[in-house]
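Novice: Let me see the structure of the following:
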Amino acid sequence: MVSSQLSNNEHKKYICDRCLHYFYTSDKLASHEEDCSSINKCKVLLPNKKNNKLTFINYSKKEWVPFVIYADFECVLKPVVEARAYSVHEAFSCGLYLKCNFDDELSEYRCYRKVNDDDMSPSEWFAQNLQDIADKVLEFFNNPKPMCFTSVEKVKFEKAETCHICKRGFTENDVKVRDHSHFTGEYRGAAHNKCNINYRDARFVPVIFHNPSGYDSHLFIREVATGFPGRVWVLPQTKERYISFVKFMEDQRLSFRFIDSFKFMASSLDNLAKNLKQQPTLRKVFGQDYDDAQIDLLTKKGVFPYEYISSLEKLQETALPPAEQFYSSLTDSDILRKRTYI
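Specialist: Now for the predicted structure:
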């Protein structure tokens, strides 16, 4: 198969299993293997017939993370006179949504807008709120709730024949235990003792931005790194772009893992918002609280005169700017007047 992919030549090829280089004689292959085996020395282990299947064992990855943060920054575009730059982006607001996956009443939205030049910067506010959120999240880890175990659940536990975590059956030698959520106290099912021990709650909070490596991270990474104690781990792509980075709390009992949603959904927020209309659960979830017109607004990116907002003072204006001020030189696009003026 490899030989046919290399060329249409029907002559026999001798291929090195380590690097896939090929030769036309066995002697040349043998000579090559002496050198090849000494490069990046490692021991090659192949599975035997009794152990030749890969199975999923990281069962803790099946569990929802208890908390997740979705965040975004907005900037004023201050014009500059330099030939190589058009404007300087300076953050004036930040918003974050803390989503709790085990109790939605604990979910909350926080936002901040800088009004005057001497006010706290949005990046400083963001770092302070991360520390505050860390303190609240750690309260749940430090105070696990006892299991609520009813008589009905006791009967289910005694009759259970499979582990609810790994989905494998119990044997006579297995220790069957009761698994429960440490955040709610809810009984989740019967489990192997080993599965239950490894079924740990994630001690990190994902912080999700859309394309932070190319934009948002430059606005806040310094304040997050130095604003409160704890080391920072960075996975760089280049000197200025990061694939991901992690901020650990000082005692390392919790960390914030910054994730780029663009890596998973490689499209603009405008297109992603439009795709929401195709989701069958959209109206099921929001239909009771919002009418069709409101849902239509939720599923599109709002218009904003980004280049017009060149100072904090312009944010205090009480009337919309002229329609031509909504022009974007980045996309060379304008907006329809009917979308701006009602």
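Novice: only C-alpha atoms for contact and neighbour calcs from this point on.
Specialist: Fine.
Novice: remind me, longest helix of the protein?
Specialist: Across the chain, the longest stretch assigned as helix under DSSP state H is helix 122-142.
Novice: can you tell me how far the residue lying closest to Ser244 once chain neighbours are set aside sits from Ala83?
Specialist: Closest residue to Ser244 apart from its sequence neighbours, by Cα to Cα, 6 or more residues apart in numbering: Leu235 at 5.3 Å. Note on Leu235: its distance to Ala83, by Cα to Cα, to the nearest Å, is 32 Å.
Novice: Regarding Asn52, what is its secondary structure?
Specialist: Secondary structure, DSSP: H, G, I helix; E, B strand; the rest coil: Asn52 is coil.
Novice: can you map out the strands along this protein?
Specialist: 14-15, 22-23, 67-79, 87-100, 108-113, 176-180, 187-192, 204-209, 232-236, 242-248, 255-260 (DSSP state E).
Novice: Quick check: which of the ones you listed is nearest to Ser121?
Specialist: strand 87-100 (7.1 Å; Cα to Cα).
Novice: Give me the angle between that closest one and strand 204-209.
Specialist: Counting by axes from the mean of the first three to the mean of the last three Cα atoms, to 10 degrees, strand 87-100 lies at 140 degrees to strand 204-209.
Novice: let's see this one next to it:
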Amino acid sequence: MTPLALMIGGCEGIIEKMNTNGSGWVIVRVNCIDLNIAVGQRLRFYSGHASNFELPPLLKAKKAVINPPSTGSDCFLYACLAVLHHGDENLRKNPQRFSTYKDWLNDINLSGISLPVGLNQLNRIELLNPRLCFVVFSWSSSNGVSVLRQPRVEVACSRKVVLLLLLNKSANKDEEDKHWCGIVSLDRLLNSKSGLYHRKWCERCLSSFVTDQKLSEHREQCYRSNEFAVKERVPTEKRSVLSFQNYFKTIEAPFAIYADIEAFNSPLGPHTREVMHQKVEEMEVSDNEQVCSTRSSSSSSSHVQARPDEGMVTGKTVFITEHLPAAGGFLLVAREGMKGPPLKDQGQVKLVSSSNPLECMETFLHELERVAREVYEWNRRHSYQTAEADTIASQIFSESSNCHYCDRQFTDTNDKHYDHDHLTGKFKGAACSRCNKLAQLRRRFLPIFFHNLRNYDMHLLFSTALGNMKNWKLSVIPQTSERYMSLRVDFPIAEITLPKGKKKTIFFTLQFLDSFQFLNAV
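Specialist: This next block holds a predicted model:
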């Protein structure tokens, strides 16, 4: 079977699974398939292992891992030999040559072990080699080093520990798709130049210590039980209580937007209706079932998708209409008492309408971005008001002995600060230096409230124009795979030059929130 046939068969299987076991979406047709084929040199794999494996650049730079030579499936043998004899001068100079290891090939007994070696075979290899104990780690550029196999207590105390690294040679994470490497310095592998440069690490739980004496004392405790060891994180006496620190979230935003989207029911096309009727017949739906119009989300492109309301049985519903967005509107509201001129769109309802649903939603989102840029410029110019001189406020500040945020007492190291509102200039209270820094006004933030956003408006946004907004980075808080509680959008709004000449991009945040979810808190 050709690769193209395999790809088509896989797509058909995914579509069938989605139609029968999914959320009720119906695939009408595929408009286009974009197939990109790249010509390159093929890697030669042996039983899931690469004979010409290259270490990732980050690992290679640490010089703590030896990538042994391999004919395909014997990389485990050469990785162990590299660890056992890493002090040999010839091995240090030529770790990739097979001739370097020829005198040590009988040092490890692999009788009856099938190659390539997997993690489940290490217990048997330890029985064949009474003087060895294996500890296995994994590594990724995002998560760093983690323990895959810890040494057993009764084995590790009397044997030489061999540290091995099991790496993925490709994006596939199956166990057969691994490559064994030898770790010659665990400290060098885990240490970094930022704070952990000369620390000693325990190979069983990855705890770090400053001196060898502290490490040896820890190992006596760590190797007392065969239970899976974890890092001991005991809070200190000064930090034994967690306290609220996100004080910036308690500060009211300078501006907020209240928005809504209106849609109309549109009949589905004849082709779409025919496909849906066929699906109902295949599932043996009786003739007396009710044909209902459901609220669904759909794009305005050449293919139509319908989604049933929650609670309806997917296989027993025929969709004859769809909801298409026709208009969107929003109102920009400013916080009371702010100093500075009002914005142009402040207090006025802005309406966007079009007969084309995609064009309507794109224009609506572009208008929101335009207002966000105006809010950013206003905050940059007018949100740094100085504190107002007030006799009563000055008296309260001088008599205060505790921070009005964290209630900690002011000391020589915990300075007292005059905390004021940077939008109105009014005094808020006496704050310690730590809380005064945490309670910063979010000047690159604009909340946008929709009523019932989670159940309705969010579907219209995602099914039409959100994917066409350039430079918008989306992040959601999902409730299900198709229902989101809130949506966050970050887009670049400015660029600044740092002292050393580097450029830094400034992002603005649009937070789409559902006001309907706040009713339970009232």
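Novice: What would you report as the TM-score here?
Specialist: Here the TM-score for the pair of chains, by TM-score structural alignment, normalised by the length of structure 1, is 0.57; 231 aligned residues with a Cα RMSD of 3.3 Å.
Novice: about what we covered before: export the strands of structure 1 to TSV and tack on mean neighbour count and distance to Phe140 of structure 1?
Specialist: Putting the strands of structure 1 into TSV (neighbours: other Cα atoms under 10 Å; distance: least, Cα to Cα, whole Å) gives the following:
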stretch	mean neighbour count	distance to Phe140 of structure 1
strand 14-15	18	57
strand 22-23	18	59
strand 67-79	19	11
strand 87-100	18	12
strand 108-113	15	16
strand 176-180	20	14
strand 187-192	22	17
strand 204-209	21	13
strand 232-236	13	24
strand 242-248	20	18
strand 255-260	22	15
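Novice: In JSON lines: these, plus distance to Asn129 of structure 1.
Specialist: Output for those, formatted as JSON lines (distance: least, Cα to Cα, whole Å):
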{"stretch": "strand 14-15", "distance to Asn129 of structure 1": "58"}
{"stretch": "strand 22-23", "distance to Asn129 of structure 1": "58"}
{"stretch": "strand 67-79", "distance to Asn129 of structure 1": "11"}
{"stretch": "strand 87-100", "distance to Asn129 of structure 1": "9"}
{"stretch": "strand 108-113", "distance to Asn129 of structure 1": "9"}
{"stretch": "strand 176-180", "distance to Asn129 of structure 1": "30"}
{"stretch": "strand 187-192", "distance to Asn129 of structure 1": "32"}
{"stretch": "strand 204-209", "distance to Asn129 of structure 1": "12"}
{"stretch": "strand 232-236", "distance to Asn129 of structure 1": "17"}
{"stretch": "strand 242-248", "distance to Asn129 of structure 1": "13"}
{"stretch": "strand 255-260", "distance to Asn129 of structure 1": "12"}
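Novice: wait, which of the ones you listed is closest to Ser123 of structure 1?
Specialist: Minimum separation from Ser123 of structure 1 across the strands of structure 1 (Cα to Cα) falls at strand 87-100, 7.7 Å.
Novice: how near is Val333 of structure 2 to Val349 of structure 2?
Specialist: Taking Cα to Cα as the measure, Val333 of structure 2 and Val349 of structure 2 are separated by 10 Å.
Novice: Would you agree the residue nearest to Ser244 of structure 1 is in contact with Lys247?
Specialist: No: using Cα atoms under 8 Å, Leu235 of structure 1 makes no contact with Lys247, being 11.8 Å away.
Novice: If we ignore the residues flanking it in sequence, what's nearest the residue nearest to the spatial centre of structure 1?
Specialist: Most central in structure 1 under Cα atoms, centre = their mean is Ile259, positioned 3.6 Å from the mean C-alpha point. Excluding the flanking residues, the one nearest Ile259 of structure 1 by Cα to Cα, 6+ apart is Ile208, at 4.9 Å.
Novice: which ones are touching the counterpart of that neighbour in structure 2?
Specialist: Aligned by TM-score structural alignment, Ile208 of structure 1 pairs with Phe449 of structure 2. For Phe449 of structure 2, the contact set (Cα atoms under 8 Å, 6 or more residues apart in numbering) comprises 256-259, 512-515.
Novice: Against Val147 of structure 2, how distant is Phe449 of structure 2?
Specialist: For Phe449 of structure 2 relative to Val147 of structure 2 (Cα to Cα), the value is 45 Å.
Novice: With Ala79 of structure 2 instead?
Specialist: Shown here: Ala79 of structure 2 relative to Val147 of structure 2, a distance of 17 Å by Cα to Cα.
Novice: who has more neighbours, those two?
Specialist: A direct count of neighbours by other Cα atoms under 10 Å for Ala79 of structure 2 and Val147 places Ala79 higher, at 25 against 17.
Novice: That one and Val65 touch, don't they?
Specialist: No: Ala79 of structure 2 is not in contact with Val65 according to Cα under 8 Å; the separation is 9.6 Å.
Novice: Report the set of residues contacting both of the two.
Specialist: With Cα under 8 Å, 6+ apart, Ala79 of structure 2 and Val65 have common neighbours 181-182.
Novice: Would you state the helices of structure 1 in chain order?
Specialist: Along structure 1, the segments classed as helices by DSSP H run 2-6, 26-36, 122-142, 151-159, 193-198, 217-226, 269-275, 282-286, 292-298, 337-340.
Novice: Identify whichever of those lies nearest to Arg178 of structure 1.
Specialist: Closest to Arg178 of structure 1 of these, according to Cα to Cα: helix 151-159, at 7.3 Å.
Novice: Around the nearest residue to Pro254 of structure 2 once chain neighbours are set aside, how many other residues sit close by?
Specialist: Using Cα to Cα, 6+ apart and skipping residues adjacent in sequence, the residue nearest Pro254 of structure 2 is Arg335, 5.3 Å away. The number of residues packed near Arg335 of structure 2 is 13, by other Cα under 10 Å.
Novice: try the one 3 residues further on
Specialist: Residues contacting Met338 of structure 2 under the criterion other Cα under 10 Å number 17.
Novice: distance of it from Ile392 of structure 2?
Specialist: Look at Met338 of structure 2 and Ile392 of structure 2: by Cα to Cα, they are 21 Å apart.
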